[in-house]
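Peer 1: Structural data only, the sequence is not supplied:
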């Protein structure tokens, strides 16, 4: 029998990881030092279990959302790891139902002379939290839109709206995006800002390599982005990027470790070329329309947002508007639901084409705030 655990890396105001010495539990690992957390009960998502266990173990609610960090299975134990912040000091950590005996603020792998066992030292070493980062990619060359350079302007406007995040890196090509994702974000969470949809090729591929079959990709887009060079009416790569992530596409742009069709959910997709329709039916890719609940059954979720998923009456500032799209409330509600129920491990917002310096940015702000 596999024991399912939800662990929380709780960080104090000084940035130290708070760790508890728990009563031994023979079903899990006797005598271990543990991060706050415990068992995932029947019917719970890992995120719900993490919040419940954190409250029971420490008497604390995290400040803001818990952020998903990793999923790991070893020796009959399945761990879901999250992290959050607290301004409380050790004096406010209250033992609860989890029989928390004592708490320590750790900066090394030992405390009071007692070493961590390898599993816990590994958790702290691999999952010490980092701040989210913005990868700004003002690329427009993959687009088939008229006046595609406006995509670069849209990317810069969105990136400026995320100045509260301490790390921003700007890159101008797909290889540069791959390097930025891997070098800037070890174990972290990236918001990629485009540019056209092709900017998400490297971030999704990196998430696939890191999380494997645990990854779900939710593709919010009016279009399928599932063409090949042979089937594409426009020849523009932004209409091929998801097909390339599935292992088919132009040489040099195909993912090394492709996604599988059951890892993908298309949301709000309503304008498909004939080959894309055939491919979706043949491969069994799930498609959800406006108003349908957006749920996934995997512990790691990547959200791709092409702003043309929105109905043009709500947001017309895209290259290829299509009627019948999502409302702003439907999109932001779906994103918040994925973040709260499943845990986002990455996201991208793309295809913003402002047509004047005075464009209303409130819709874009709402989408970014939902991530």
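Peer 2: Nice, I can see it. Note that the structure is predicted; figures quoted are calculated from it, not measured. Residues are numbered from 1 along each chain as shown.

Peer 1: from here on, contacts and neighbour counts on C-alpha atoms
Peer 2: OK.

Peer 1: now the helices for the stretch 201-350 of the chain?
Peer 2: For the stretch 201-350 of the chain, applying DSSP state H, counting those that start in this stretch gives helices covering 201-211, 241-245, 274-283, 328-341.

Peer 1: quick one: which of those is nearest residue 233?
Peer 2: Distance to residue 233, taken as CA to CA, is lowest for helix 274-283 among those, at 10.4 Å.

Peer 1: Not counting its own residues, what contacts the closest one?
Peer 2: Helix 274-283 has contacts (CA atoms under 8 Å, 6 or more residues apart in numbering) with 224, 226, 227, 231, 261, 286.

Peer 1: Now that helix: buried residues?
Peer 2: For helix 274-283, burial by neighbour count (16 or more other CA atoms under 10 Å) applies to 276, 280.

Peer 1: thinking again about what came up before, looking at the helices of the stretch 201-350 of the chain, which one is packed in the most?
Peer 2: Stretch with highest mean neighbour count among the helices of the stretch 201-350 of the chain: helix 241-245 (a mean of 26; mean count of other CA atoms under 10 Å).

Peer 1: Output the contacting helices and strands for that one.
Peer 2: helix 201-211 (3 or more CA pairs under 8 Å, 6 or more residues apart in numbering; DSSP states H and E).

Peer 1: if we can go back for a sec, is it possible to mark the buried ones in the contacts of helix 274-283?
Peer 2: Buried members of the contacts of helix 274-283, scored by 16+ other CA under 10 Å, are 224, 226, 227, 261.

Peer 1: coming back round to it: could you export the helices of the stretch 201-350 of the chain as CSV, including distance to residue 56?
Peer 2: As requested, the helices of the stretch 201-350 of the chain are arranged in CSV below (distance: least, CA to CA, whole Å):
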stretch, distance to residue 56
helix 201-211, 29
helix 241-245, 41
helix 274-283, 44
helix 328-341, 19
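
Peer 1: closest to residue 118 out of those helices?
Peer 2: helix 201-211 (21.1 Å).

Peer 1: what sits up against that closest one?
Peer 2: Contact with helix 201-211 is made by 70-71, 174-175, 177-178, 181-182, 192, 215, 217, 241-242, 244-245, 255-259, 300, 302, 345-346, as judged by CA under 8 Å, 6+ apart.

Peer 1: for the helices of the stretch 201-350 of the chain, which one sits closest to residue 316?
Peer 2: Across the helices of the stretch 201-350 of the chain, residue 316 has its closest neighbour in helix 328-341 (12.0 Å, CA to CA).

Peer 1: Could you check how far the closest one is from the centre of its chain?
Peer 2: Mean-position distance between helix 328-341 and its chain equals 12 Å (CA atoms, centre = their mean, to the nearest Å).

Peer 1: just the buried ones among the contacts of helix 274-283 now: which is nearest residue 370?
Peer 2: Nearest to residue 370 among the buried ones among the contacts of helix 274-283 is residue 224, at 22.8 Å by CA to CA.

Peer 1: who touches that closest one in this structure?
Peer 2: Residues near residue 224 by CA under 8 Å, 6+ apart: 239, 242, 266, 269, 271, 272, 276.

Peer 1: ok, structure two:
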């Protein structure tokens, strides 16, 4: 199942994330992508915060729409062009319910494992992993098909971590090295008897000198060639049941040139 879901409300005010998703869709020209409409509830600068989540009503409404679409289709695999990272609670929780031994590979500069009460921004795109753990807002729990365990989470490129997130990562013994050794990661995944993977790819995991058309730029990121190698190695060793490309902000197709191989590898 191929989904186009350019949710931006989870970023707070970053509507340019929707524009970036549209650019990738236009570049691919793939008619198989299903457009799941976003909410028309006011958001961004005119949005409302509820339960310590900015734009809560809009996010919940459109995620419920996405949940219903996936539930109706019962896909074996899910590929998503998005959108902010908050959307991941739907496909990941669905695939986790469907597949045993699912590992979640989180290519991201940010840990995305805040609770609403701990989040400095109250933006939902910093909360999806905590929500998937069943430790986020109880008001988001009805959207989940299932919850995951901390042992399923593995970060690549993470380097901008809030204090509360660091505590959760340490307490959960979550894989979050400063520098990834891909063979070490593969060995770790296999030692956990993980056979299926979900590849979440937020383009801000990349080094901004390589690609800076992202909602956030964080230095000392993953080089594009490294990311390509990591993805290829994971695809060779595991069954990829889901993937996403998220939070690119370019509105120019020509500016996608450095990341074309990553896009094609994942979608």
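Peer 2: Received the coordinates, thanks. Please read these numbers as outputs of a predicted model, since none were measured by experiment.

Peer 1: if we can go back for a sec, which one, of the helices of the stretch 201-350 of structure 1, ends up nearest to residue 144 of structure 1?
Peer 2: Each of the helices of the stretch 201-350 of structure 1 has some distance to residue 144 of structure 1 by CA to CA; the shortest is helix 241-245, at 13.1 Å.

Peer 1: Could you give the separation of that closest one from the chain centroid?
Peer 2: Between the centre of helix 241-245 of structure 1 and the centre of its chain there are 18 Å (CA atoms, centre = their mean).

Peer 1: Distance of the counterpart of residue 68 of structure 2 in structure 1 relative to residue 209 of structure 1?
Peer 2: Counting by TM-score structural alignment, residue 68 of structure 2 lines up with residue 179 in structure 1. Applying CA to CA, to the nearest Å, the value for residue 179 of structure 1 to residue 209 of structure 1 is 14 Å.

Peer 1: follow-up on the earlier one: mark which of the contacts of helix 201-211 of structure 1 are part of strands, please.
Peer 2: Taking DSSP state E, the ones among the contacts of helix 201-211 of structure 1 that sit in strands are 70, 71, 192, 215, 217, 300, 302, 345, 346.

Peer 1: Who wins on neighbours among the contacts of residue 224 of structure 1?
Peer 2: Ranked by neighbour count (other CA atoms under 10 Å), the contacts of residue 224 of structure 1 have residue 242 at the top, with 28 neighbours.

Peer 1: And the counterpart of that residue in structure 2, how far from residue 20 of structure 2?
Peer 2: Using TM-score structural alignment, the equivalent of residue 242 of structure 1 in structure 2 is residue 129. Distance of residue 129 of structure 2 to residue 20 of structure 2, computed by CA to CA: 23 Å.

Peer 1: what's the answer for residue 140 of structure 2, then?
Peer 2: To residue 20 of structure 2, residue 140 of structure 2 is 26 Å away according to CA to CA.

Peer 1: Let me know the closest of the contacts of helix 274-283 of structure 1 to residue 22 of structure 1.
Peer 2: Residue 22 of structure 1 lies nearest to residue 261 out of the contacts of helix 274-283 of structure 1, by CA to CA, at 41.8 Å.

Peer 1: how about the strands of structure 2, start to end?
Peer 2: Here structure 2 has its strands, by DSSP E, at 2-4, 34-35, 49-50, 53-54, 78-81, 102-107, 153-156, 196-202, 239-246.

Peer 1: Which residues does the longest one contact?
Peer 2: I take that to be strand 239-246 of structure 2. Strand 239-246 of structure 2 is contacted from outside by 21, 76-85, 91-92, 95, 195-203, 263, 266-267, using CA under 8 Å, 6+ apart.

Peer 1: Tell me the buried residues within the residues you listed.
Peer 2: Burial by neighbour count, judged by 16+ other CA under 10 Å, picks out 21, 77-85, 91-92, 95, 195-203, 263, 266-267 from the contacts of strand 239-246 of structure 2.

Peer 1: Let me see the contact set for residue 207 of structure 2.
Peer 2: For residue 207 of structure 2, the contacting residues are 217, 218, 219, 220, 221, 222, 223, 224, by CA under 8 Å, 6+ apart.

Peer 1: can you do 6 Å?
Peer 2: Contacts of residue 207 of structure 2 were listed using CA atoms under 6 Å, 6 or more residues apart in numbering, and they are 219, 220, 221, 222, 223.

Peer 1: what's the answer for residue 202 of structure 2, then?
Peer 2: 107, 108, 246, 247 are the contacts of residue 202 of structure 2 under CA under 6 Å, 6+ apart.

Peer 1: Residue 78 of structure 1 now?
Peer 2: By CA under 6 Å, 6+ apart, the contact set of residue 78 of structure 1 is 4, 72.

Peer 1: Would you tell me what the next helix or strand after the helix or strand hosting it is?
Peer 2: Using DSSP states H and E, residue 78 of structure 1 sits in strand 77-85. Next in sequence after strand 77-85 of structure 1, counting helices and strands by DSSP H and E, comes strand 100-106.

Peer 1: a markdown table for the ones in strands among the contacts of helix 201-211 of structure 1, including distance to residue 110 of structure 1?
Peer 2: Below are these laid out as a markdown table (distance: CA to CA, whole Å):
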| residue | distance to residue 110 of structure 1 |
| --- | --- |
| 70 | 23 |
| 71 | 24 |
| 192 | 37 |
| 215 | 33 |
| 217 | 38 |
| 300 | 30 |
| 302 | 35 |
| 345 | 29 |
| 346 | 32 |
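
Peer 1: that older thread, dump the contacts of helix 274-283 of structure 1 to CSV, plus distance to residue 104 of structure 1.
Peer 2: Output for these, formatted as CSV (distance: CA to CA, whole Å):
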residue, distance to residue 104 of structure 1
224, 50
226, 51
227, 54
231, 59
261, 45
286, 46
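
Peer 1: State the pair within those that is farthest apart.
Peer 2: Taking CA to CA as the measure, the contacts of helix 274-283 of structure 1 reach their widest spread between 231 and 286, a distance of 21.0 Å.

Peer 1: So the match of residue 242 of structure 1 sits against residue 115, correct?
Peer 2: No: between residue 129 of structure 2 and residue 115 no contact is recorded; they are 9.3 Å apart, counting by CA atoms under 6 Å.

Peer 1: which residues in structure 2 does the strand holding residue 78 of structure 1 match up with?
Peer 2: Aligned by TM-score structural alignment, strand 77-85 of structure 1 falls on no residue of structure 2.

Peer 1: Report the distance from that strand to the chain centre.
Peer 2: Between the centre of strand 77-85 of structure 1 and the centre of its chain there are 15 Å (CA atoms, centre = their mean).

Peer 1: Alignment lookup: residue 18 of structure 2 to structure 1.
Peer 2: Superposed on structure 1 with TM-score structural alignment, residue 18 of structure 2 falls opposite residue 152.
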